[in-house]
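> Got a predicted structure plus its sequence, pasted below:
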Amino acid sequence: MEKEKISNNELKGLGINDVEILVSFSRVANGLLQHGVMAKPEILANLEALIDDPMPYALRKGGKFKNLAESIIAIRKEGKFMKQERSNFKLKEEIAEFPVWGLEHIEVGALAQMRTAVKLPIAVAGALMPDAHQGYGLPIGGVLATTANTIIPFAVGVDIACRMCLSIFDIPAEAVDTETDKLRNILVDNTYFGMGCTTKSYFDGSLFDSNTWNETKVIRSLKDKAYAQLGTSGTGNHFVEWGELTIGDGALDNIPAGRYLALLSHSGSRGFGGTVANHYSKIAMTKTKLPDEAKHLAWLDLDKDEGIEYWIAMNLAGEYASANHHEIHNKIARALGVRPITRIENHHNFAWKEQLADGTDVMVHRKGATPAGKGVLGIIPGSMSTPGFLVRGKGEVTSINSASHGAGRLMSRTAAFKMLDKAVIAANLVEKRITLMGSDMDEASMAYKDIHAVMAAQNDLVEVLAKFEPRIVRMADAREKPED
């Protein structure tokens, strides 16, 4: 098998035309590649940054690019290989328009971020969901369709493939009251929370037999970490909880109307997805220079190595996030001694190749938004003491077949610690009969928007099939750094 190589044409693409410089760059770049020090996209990104400004590399003690940087500085003193200004991408000048659901619930910062996003030169359409709030680049609750061969890592999100999973058991909902201790202990014994937490036993590790784990250097380097974290939930707003699910007449095939015991979980691709997101976001921001207000919306091209690599890693993160939830639900079902009658799940931090209503091929980024194509099932949670909803999408084309992914934050975590009252939070949990393990004031229901108002704002996007009321809730310990 031929070894991977960085070609002279790729180096010339960085603006290197002098033969001597080309030889030097090729020697260093391919040396790093062949010895497995860095992946190809990372090497090219560093070389591009070095050409822009060699001084930080020259000052770095023992740095891999120190000699190259010093050479460039010396050559430039002779008036050679002067820095060429690269043309930056400009935003569209026309007024950015996009539909907004629940405008009265959305902060100005999120609206401003969405206006910037739809002015990207690659933007085709956008929409803002009623739970939207400010994030990095694209707001959480933002949906952005771009040209089909582009993908924006920060518009997918740092927690790639963060998702919901619901298991419904043929057990009366009253079990949350009659068997509280048993259900609580099952959660304690079979769930793992915390930054970097790991597990030691697995229900099904077969995902790791996939050849995709050998596709790229970045993925290979993270395989062991991903395996160790299989079946864990992390921190922030991630949870695993028992609750009462009320299903209406004819809402779900083969499940009669009634009140059922159900298990709901929320988490993503853990350290694997976070590392992939940060790695390729940096490469995108180096490759795609945008005005400051749009810099986090830098994209990768899917016909180039780094774009292909990110696409492979993102999709693997999706499979991994699903496997995480299945691991949790399967272990809990085994401990309960009852198999679920059905399981429903969906991503809400991902990018999909789709078509708009007019047939245009696009890449749809849903950052904190639930897929809501016609007939598609999804889960929209509330908070630890407010209901979530099992929904069916209506396929509204102007929302790009999307809906909210939850209630959405009403205040920042810092504001929650400053403004909320512990006694009021505790009284609310008692009133709602919530047994809570872990969490802190920044995840209290008062830190979130009113889920009922959010659902009312999107009744043209989804049909509510069932209501889930949390009763026994497990989250990360207080003061754990949030990963969401």
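Here it is on my side, so go on. This structure is a prediction, so every number in the text was calculated from the model and none was measured. Residues are numbered from 1 along each chain as shown.
> From here on, just use CA atoms for contacts and neighbour counts.
Fine.
> just how off-centre is the lengthiest strand in the chain within its chain?
The strand that spans the most residues within the chain, counting by DSSP state E, is strand 462-474. Offset of strand 462-474 from its chain centre (C-alpha atoms, centre = their mean, to the nearest Å): 22 Å.
> tell me the contacts of Gly393?
371-378, 401-403, 461-463 (C-alpha atoms under 8 Å, 6 or more residues apart in numbering).
> wait, His347
Shown in contact with His347 (C-alpha under 8 Å, 6+ apart): Ala161, Cys162, Arg163, Met164, Gly318, Thr370, Pro371.
> among the contacts of Gly393, who's most crowded?
Ala403 (37 neighbours; other C-alpha atoms under 10 Å).
> What helix or strand is that residue located in?
strand 402-404 (DSSP states H and E).
> which other helices and strands contact that strand?
Applying 3 or more C-alpha pairs under 8 Å, 6 or more residues apart in numbering; DSSP states H and E, one finds that strand 402-404 contacts strand 123-133, strand 369-371.
> what's the most buried one of the ones you listed?
strand 369-371 (a mean of 29; mean count of other C-alpha atoms under 10 Å).
> Residues in contact with stretch 100-114: which ones?
With C-alpha under 8 Å, 6+ apart, stretch 100-114 has contacts from 126-135, 137-140, 142, 449, 454, 457-458.
> hang on, the earlier thing: quick one: closest of the helices and strands packed on strand 402-404 to Ser412.
strand 123-133 (9.6 Å; C-alpha to C-alpha).
> circling back to that earlier point, TSV for the contacts of His347, including distance to Val473 and secondary structure?
As requested, the contacts of His347 are exported to TSV (distance: C-alpha to C-alpha, whole Å; DSSP: H, G, I helix; E, B strand; the rest coil):
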residue	distance to Val473	secondary structure
Ala161	22	coil
Cys162	18	coil
Arg163	17	strand
Met164	15	strand
Gly318	25	helix
Thr370	22	strand
Pro371	25	strand
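> which one of those is nearest Gln355?
Among the contacts of His347, and counting by C-alpha to C-alpha, the member closest to Gln355 is Pro371, at 13.4 Å.
> For the helix or strand following the strand holding Ala403, list every residue counted as buried.
Downstream of strand 402-404, the next assigned helix or strand under DSSP H and E is helix 413-419. For helix 413-419, a neighbour-count test (16 or more other C-alpha atoms under 10 Å) marks Arg413, Ala416, Phe417 as buried.
> show me what contacts the first one?
By that I understand Arg413. Asp442, Glu443, Ala447.
> Most neighbours of all those, which one?
Asp442 (25 neighbours).
> what ranges do the helices span in the stretch 151-300 of the chain?
Using DSSP state H, counting those that start in this stretch, the helices of the stretch 151-300 of the chain run over 153-156, 175-178, 180-190, 217-228, 270-287.
> here comes the other one, which I'd like you to weigh against the first:
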Amino acid sequence: MTTTEFDPVTGDQLKDWGHPPGKQFPALLKKANALRAEGFGLVRIRAELEADRIVPPPTLPLRAPGEVPFHLTIEAETPDEEDNVAKVRETMTALMRTPTIEAGAVMPDACPAGPVGTIPVGGVAAARGAIHPGMHSADICCSVMMTDLGAVDPKAVLDAAQSVTHFGPGGRPQGKRFTVSMKLMDAFRENRFLNHPKILRMAQEHMGTQGDGNHFLFIGRSRATGRVAMVTHHGSRGPGAVLYKLGMEVAEKFRRKLSPETLKQNAWIPADTDEGRAYWEALQLIRKWTKANHNAIHQATVEAAGAESHDRFWNEHNFVFKRGDLYLHGKGATPAWDDWATDATPHTLIPLNMAEPVLVVRGKDAGHGLGFAPHGAGRNFSRTEHRRRMGEMTPDQALVAETEGLDVRFFAGKVDASELPSSYKRADAVVRQIKSYDLAEIEDYIDPYGCIMAGDVPPFWLNRKKKKRR
């Protein structure tokens, strides 16, 4: 229909006049049509609205290649390692082009973790005024906790731990759940990100659970004291995974507006916005939930074993840390400076693999590591490639060959070959590079007695398909 002087002004006309859609549209339409009712023509109305036109800020372009350098604290000693380092260098080079990033570092245990431009495992990225959910990943606050149990029988502790812990997908059934602090749950409800039905439900169901993959419960003995220690490794489970998804959705909205050229996985939430402040607070609350989850499993094991709990400390390695006016994103990287958190202790933990010790280290705050140390041993190739290289050897045979003398248990009963020591980088090389790059001082080794892992658990979507077919 041809526009006449009696036709109302529409939203499409406002957009044609250069007004970006937004909260101001209803008021603009009301003003425009009030002028229309007074007999003003479209040219005059457009001129009257010009003063109200919001001019969007210019978008932020990607940084030039090489504009922001990064530190490599990793060495390649084999062809597999050379290939791995080349891929890590390629993805970090692309990551450094993100407009908010001002520095980066790569740890000795680094390996790629997605498409080019995705922060690798063992990667650190420092951003100014921005929180990047994709740089802490879905496993928010993946972390390790150690409890000194004194002079106890390690087998008795491992048996007790197996009776109380929970591995695999999902949470604990009704009647077998661990208690969650009501104060913490109330804090969840007050946060715009965490006040989500799925998060609130999972916060109850997943307390006292460890998930799958490389998460574990490890029992070993300190070389320094001869005392038995328990170490757990897991993250924020379902609540953290849903928070990550919500954070990525908000970050994507900002990306489209602020920097469309930025890769989707590197989208960010501006820290000085309402969304940024709420997301930062949500991360701190998820951190409290995760620490409580570790504590619940440790305390239940102590009670089931009739043991005593002595020293206990923990540290995360998938998180965002604020230092000055920079947000340090560690993806599989351990903070190694004093006071990295209000509950920080002088020591942090670096596990290697099920047949090797857990390192107890004191951080060196190395500038070339942006203050971080590695989080473990990392991988040189994928889980699928590791299975291929096993040839005709079965997972059970490989387990016996690689963990002789150790009590290694898989919660689901079936050995997960992709978690055997041979699937990881050589532990001695990682230890050597920690020392050569002066990233941390190793003060103790917790030698392995045994551990519990999830095992070869079918993915949750496969079980859903089976149920639908039935």
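In hand now; what should we look at? Please read these numbers as outputs of a predicted model, since none were measured by experiment.
> that older thread, mind giving me the ChimeraX command for buried ones among the contacts of His347 of the first structure?
Here is the ChimeraX command that selects the buried residues among those (16+ other C-alpha under 10 Å):
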select :161,162,163,164,318,370,371
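> Of the contacts of His347 of the first structure, which is the nearest to Asp204 of the first structure?
Gly318 (16.3 Å).
> Spatially, which residue comes closest to that closest one, not counting chain neighbours?
Ala161 (4.9 Å; C-alpha to C-alpha, 6 or more residues apart in numbering).
> In the second structure, what residue corresponds to the one you found?
When the second structure is aligned by TM-score structural alignment, Ala161 of the first structure is paired with Cys141.
> Just confirm that match contacts Trp289, I think it does.
No: counting by C-alpha atoms under 8 Å, Cys141 of the second structure does not reach Trp289; the two are 9.7 Å apart.
> anything in contact with each of the two?
Here Cys141 of the second structure and Trp289 have Ser236 as joint contacts, going by C-alpha under 8 Å, 6+ apart.
> rewinding a little: out of the contacts of His347 of the first structure, which comes closest to Lys217 of the first structure?
Using C-alpha to C-alpha, Gly318 comes nearest to Lys217 of the first structure of these, at 18.4 Å.
> give me the element Val88 of the second structure is part of.
Per DSSP H and E, Val88 of the second structure falls inside helix 79-95.
> Going by neighbour count, which residues of that helix are buried?
Residues of helix 79-95 of the second structure classed as buried under the neighbour-count rule (16+ other C-alpha under 10 Å) are Glu81, Asn84, Val85, Lys87, Val88, Arg89, Thr91, Met92, Thr93, Ala94, Leu95.
> and stretch 312-329 of the first structure, how far from the second structure on average?
Its matched residues in the second structure lie on average 0.7 Å from stretch 312-329 of the first structure after superposition (mean C-alpha distance after the TM-score superposition for the first structure).
> In the second structure, which residue range corresponds to that stretch?
Aligning stretch 312-329 of the first structure against the second structure (TM-score structural alignment) gives residues 281-298.
> For the matching stretch, what is the distance to the chain centroid?
Distance of stretch 281-298 of the second structure from its chain centroid, counting by C-alpha atoms, centre = their mean, is 14 Å.
> likewise stretch 353-370 of the first structure?
Here the centre of stretch 353-370 of the first structure is set off from its chain's centre by 16 Å, with C-alpha atoms, centre = their mean.
> can you check stretch 284-292 of the first structure too?
On C-alpha atoms, centre = their mean, the centre of stretch 284-292 of the first structure falls 20 Å from that of its chain.
> Which positions within it qualify as buried?
Residues of stretch 284-292 of the first structure classed as buried: Ala284, Met285, Thr286, Lys287, Thr288, Lys289, Leu290 (neighbour count, 16+ other C-alpha under 10 Å).
> before we move on, what about stretch 423-436 of the second structure?
Here stretch 423-436 of the second structure shows Ser423, Tyr424, Lys425, Arg426, Ala427, Ala429, Val430, Val431, Gln433, Ile434 as buried, counting by 16+ other C-alpha under 10 Å.
> Just want to check the distance between the aligned residue in the first structure for Val164 of the second structure and His329 of the first structure.
Counting by TM-score structural alignment, Val164 of the second structure lines up with Asn190 in the first structure. Asn190 of the first structure sits 9 Å away from His329 of the first structure, going by C-alpha to C-alpha, to the nearest Å.
> Which one's more surrounded, these two?
Neighbour count, other C-alpha under 10 Å: between Asn190 of the first structure and His329, His329 has more, with 26 against 19.
> now the more buried one, nearest residue through space, not along the chain?
Ser167 (7.2 Å).
> what's the one you found in contact with, if anything?
Contacts of Ser167 of the first structure (C-alpha under 8 Å, 6+ apart): Ala262, Leu263, Leu264, His329, Pro340, Ile341, Thr342, Arg343, Ile344.
> cutoff 10 Å now
When contacts are counted by C-alpha atoms under 10 Å, 6 or more residues apart in numbering, Ser167 of the first structure touches 242, 261-265, 326, 329-330, 333, 339-345.
> out of everything not next to it in sequence, what's closest to the equivalent of Gly330 of the second structure over in the first structure?
Aligning on TM-score structural alignment places Gly330 of the second structure opposite Arg366 in the first structure. Excluding the flanking residues, the one nearest Arg366 of the first structure by C-alpha to C-alpha, 6+ apart is Val143, at 4.7 Å.
> Which position in the second structure pairs with that neighbour?
Alignment note (TM-score structural alignment): Val143 of the first structure maps to Val124 of the second structure.
> and what of Thr435 of the first structure?
Counting by TM-score structural alignment, Thr435 of the first structure corresponds to Val408 in the second structure.
> Determine the number of other residues adjacent to that match.
Neighbours around Val408 of the second structure, by other C-alpha under 10 Å: 22.
> residue contacts, it?
158, 218-219, 354-355, 399-400, 415, 448-453.
> any idea where the strands of the stretch 1-150 of the second structure begin and end?
Using DSSP state E, counting those that start in this stretch, the strands of the stretch 1-150 of the second structure run over 70-72, 101-111, 121-128, 130-131, 143-150.
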